[in-house]
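K.L.:
how would this look folded up:
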Amino acid sequence: MSFAEYSEEIREGDVAIVYLSHESLMAVTVRHGAQTQTRYGAIRHSDDLIGKRYGAKVTCSKGGWVYVLHPTPELWTMALPHRTQILYATDIATITLMLELKPGSVVCESGTGSGSLSHAILRTIAPTGHLYTVEFHQQRAQKAQEEFKEHRVDHLVTVGNRDVCKDGFGVTGVADAIFLDIPSPWDAVPHAKTALKCSGGRVGSFSPCVEQVQRTCEALSRHGFHELNTLEVVLRVHEVRTVSLPLPDFGPDVLSPEVPLPPAFHHAAATLKTTTPPREMPAHTGSSVFGYKEDDHLQTTEGLCGSS
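P.N.:
Below you'll find the model as predicted:
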């Protein structure tokens, strides 16, 4: 089992996702002799999990059942232990698109936090890319390193414990993309430029407040980044319902006697499906800022690669 590769069978040491309902998931490390308690009863790892196929339906000790799923970054985001506030799939998908991530990309990230975005990046850049992720908090950095090893993606990531605003990412001229999820991303912009490769590169940040967005955009512009975009991703779920609409009565002479009436005209009303958008949307999470660093040989006012 790896978060970057798929395997068919559940084996000891795997991290499996126990699916109880759409809003209730559990991440379980599979061990011989271990048990996991759920609302439907206990799951015995040796009997119920090891050797079974991912996606199997497992019956618990009280007679209820659950599905056991192969871990993915999306499922991990829903099941992970929160050490910080995290990014969810809607924003992560936009970030992956705007940073133009692909297999083989080299990415720098700060801060690591609970690792929600990190796992999505690792799945995208595997098998030949690399993630340099920096976390200011020592215990969070250590825990993230342990999770990457347990999830068997540690060969794709280097975890650093430092203040990126003061000490940078620890690399120079190698990154295809930078992402900043820190309180003051504008302070890290010079270090982001240093870490980016000479031939262009993209930078992004996520901030909950528009004042943070403004200062970040000013810093990006000041350090030679172009094509700045600020996006807020809002998920709007429409309600699907069945409605009955009355049909107009145009009288007996609406059509000539030779032309038969359509079936709908034989009824007083028509039944159809419609959708209604929500009337209220308390949906703000934050805004993402993206910018592009042009090739250094096209810049007339800059010096060596990574200069600020």
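K.L.:
alpha carbons only for contacts and neighbour counts from here, please
P.N.:
Noted.
K.L.:
break down the stretch 151-300 of the chain into its helices, ranges please.
P.N.:
Using DSSP state H, counting those that start in this stretch, the helices found in the stretch 151-300 of the chain span residues 164-167, 185-195, 210-222.
K.L.:
deepest in the core, which of those helices is it.
P.N.:
Of those, the one with the most neighbours on average (mean count of other CA atoms under 10 Å) is helix 185-195, at a mean of 24.
K.L.:
can you check what angle separates it from helix 210-222?
P.N.:
Relative orientation of helix 185-195 versus helix 210-222 (axes from the mean of the first three to the mean of the last three CA atoms, to 10 degrees): 30 degrees.
K.L.:
tabulate the helices of the stretch 151-300 of the chain in TSV, adding columns for distance to Gly251.
P.N.:
Formatted as TSV, these follow (distance: least, CA to CA, whole Å):
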stretch	distance to Gly251
helix 164-167	77
helix 185-195	69
helix 210-222	60
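K.L.:
which one of those lies closest to Val106?
P.N.:
helix 185-195 (10.2 Å; CA to CA).
K.L.:
what's downstream of the helix or strand harbouring Leu131, the next helix or strand?
P.N.:
Following DSSP states H and E, one finds Leu131 within strand 130-135. Downstream of strand 130-135, the first helix or strand assigned by DSSP H and E is helix 138-150.
K.L.:
here's the other one to compare against:
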Amino acid sequence: MSFVEYKDIIQNGDTAIVFLGHDSMFAIKVQQGGATQTKYGAIKHSTDLIGKRYGSRITCSKGGWVYILHPTPELWTVTLPHRTQILYSTDISMIIMMLELKPGSIVCESGTGSGSLSHAIIRTIAPTGQLYTVEFHKQRADKAKEEFHEHKVDHLVTVKTQDVCKEGFGVTNIADAVFLDIPSPWEAVKYAKSALKIEGGRICSFSPCIEQVQRTCLAMTEQGFNDISTFEILLRVHDVRTVSLQLPDFGTGDKNSLDKPADTVSQSKGKCCTDSQQGTIQFKSGAPVKEMAGHTGYLTFATKYLS
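P.N.:
Predicted structure coming up:
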């Protein structure tokens, strides 16, 4: 099982996603003789999972059912064990696009954290690219190495434990892109510049505070970066529901417009539909949910031109 190569059959040792619904899913490691408890009952790995196809509907011991999905970076992002705060797909998609990543790209990242962005980068640069990721915290770095090995992507990533603000990335003039997610990114900008290839490259820094952005932009300018721009990506979710309203009583007015049968009214109302027996009209209504994130973080991008 690999996060960058897909297969059909669930095997012993795989990481799989138990899907109970869009708001309820979790990752498991499939093990011979193992079992997983869900709100619908137990799933026995040996009989219920191993040998079955990914995407299968599995009946649990209490009679309920779940789907077993092949892992992807997107599914891993919403099910991974949190060791730090993570980036989600909304920001990740912007980062990968703006850094112009593609198969074969060489990328430097700091810090590794929980590996959410790392998995998305690896999937994008496979099969010939390489990710150099730096994590200051040794336990987090060791856990990330373990997960990359379990997910069969360790040949595409090099994990280093060091302070990028003092020691850099350990590579020089080879990276197509650099990503920074650290408390003081302005201290690492000069090392990012030295890691980028001589003929140019792209850099991105993620920061939650505008003061961090200001200092980082100043450092990028001092190091000769160009096209500096900052974005904040906010996801706005709309709630779509069916609304039923009573049909008004128009009395006995114009026979040509007011006494039309229900099916004619439905046609004249476009996407609305009527129920002549109930005396109601139904239509779809969409409105933003009452609660949404008011702030996520700032993404600052810049370009290194020819040195």
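K.L.:
TM-score for the pair, please.
P.N.:
In this superposition the chains share a TM-score of 0.87, using TM-score structural alignment, normalised by the length of structure 2; 289 aligned residues with a CA RMSD of 2.4 Å.
K.L.:
superposed on structure 2, where does the strand holding Leu131 of structure 1 end up, distance-wise?
P.N.:
Compared with structure 2 after fitting, strand 130-135 of structure 1 deviates on average by 0.2 Å (mean CA distance after the TM-score superposition for structure 1).
K.L.:
give the other helices and strands that that strand contacts.
P.N.:
Counting contacts by 3 or more CA pairs under 8 Å, 6 or more residues apart in numbering; DSSP states H and E, strand 130-135 of structure 1 packs against strand 106-110, helix 116-125, strand 157-161.
K.L.:
can you give me the helices for the stretch 1-150 of structure 1?
P.N.:
So, for the stretch 1-150 of structure 1 - with DSSP H, counting those that start in this stretch - the helices run 73-79, 89-98, 116-125, 138-150.
K.L.:
mean neighbour count and distance to Asp48 of structure 1 for those helices - can I get that in JSON lines?
P.N.:
Putting the helices of the stretch 1-150 of structure 1 into JSON lines (neighbours: other CA atoms under 10 Å; distance: least, CA to CA, whole Å) gives the following:
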{"stretch": "helix 73-79", "mean neighbour count": "20", "distance to Asp48 of structure 1": "20"}
{"stretch": "helix 89-98", "mean neighbour count": "17", "distance to Asp48 of structure 1": "30"}
{"stretch": "helix 116-125", "mean neighbour count": "24", "distance to Asp48 of structure 1": "27"}
{"stretch": "helix 138-150", "mean neighbour count": "17", "distance to Asp48 of structure 1": "21"}
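K.L.:
those: which one's closest to His226 of structure 1?
P.N.:
Of all the helices of the stretch 1-150 of structure 1, helix 89-98 comes closest under CA to CA, at 13.6 Å.
K.L.:
who are the packing partners of the closest one?
P.N.:
helix 116-125.
K.L.:
residues contacting the helix it packs on, please?
P.N.:
Outside helix 116-125 of structure 1, the residues that touch it by CA atoms under 8 Å, 6 or more residues apart in numbering are 3-4, 73-74, 76-77, 80, 86-88, 92, 96, 101-106, 109, 112, 129-131, 133, 153, 156-157.
K.L.:
now with 6 Å, please.
P.N.:
With CA atoms under 6 Å, 6 or more residues apart in numbering as the test, helix 116-125 of structure 1 has contacts from Ala4, Pro73, Thr77, Lys102, Pro103, Gly104, Ser105.
K.L.:
where in structure 2 does that helix fall?
P.N.:
Taking TM-score structural alignment as the measure, structure 2 aligns residues 116-125 with helix 116-125 of structure 1.
K.L.:
and the matching stretch against structure 1, how far off on average?
P.N.:
Mean for stretch 116-125 of structure 2 is 0.4 Å (mean CA distance after the TM-score superposition for structure 1).
K.L.:
ok, back up a step: do you know which of the helices of the stretch 151-300 of structure 1 lies nearest Thr275 of structure 1?
P.N.:
Of all these, helix 210-222 comes closest under CA to CA, at 32.2 Å.
K.L.:
can you get me the centre-to-centre distance for that closest one and its chain?
P.N.:
Put simply, helix 210-222 of structure 1 sits 23 Å off its chain's centre (CA atoms, centre = their mean, to the nearest Å).
K.L.:
for that helix, give me the average deviation versus structure 2.
P.N.:
Following the fit onto structure 2, the mean deviation recorded for helix 210-222 of structure 1 is 0.8 Å by mean CA distance after the TM-score superposition for structure 1.
K.L.:
where does that helix end up in structure 2?
P.N.:
Under TM-score structural alignment, the match for helix 210-222 of structure 1 is residues 210-222.
K.L.:
show residues contacting that stretch.
P.N.:
Against stretch 210-222 of structure 2 from outside (CA under 6 Å, 6+ apart): Trp186.
K.L.:
please identify which of the contacts of helix 116-125 of structure 1 is nearest to Pro278 of structure 1.
P.N.:
Out of these, the member with the shortest distance to Pro278 of structure 1 (by CA to CA) is Thr77, at 25.4 Å.
K.L.:
spatially nearest residue to the closest one (excluding sequence neighbours)?
P.N.:
Nearest residue to Thr77 of structure 1, sequence neighbours excluded (CA to CA, 6 or more residues apart in numbering): Ser116, at 5.3 Å.
K.L.:
the stretch 201-308 of structure 1: strands as residue ranges?
P.N.:
For the stretch 201-308 of structure 1, the strands defined by DSSP state E, counting those that start in this stretch occupy 202-207, 225-231, 239-246, 269-276, 287-293.
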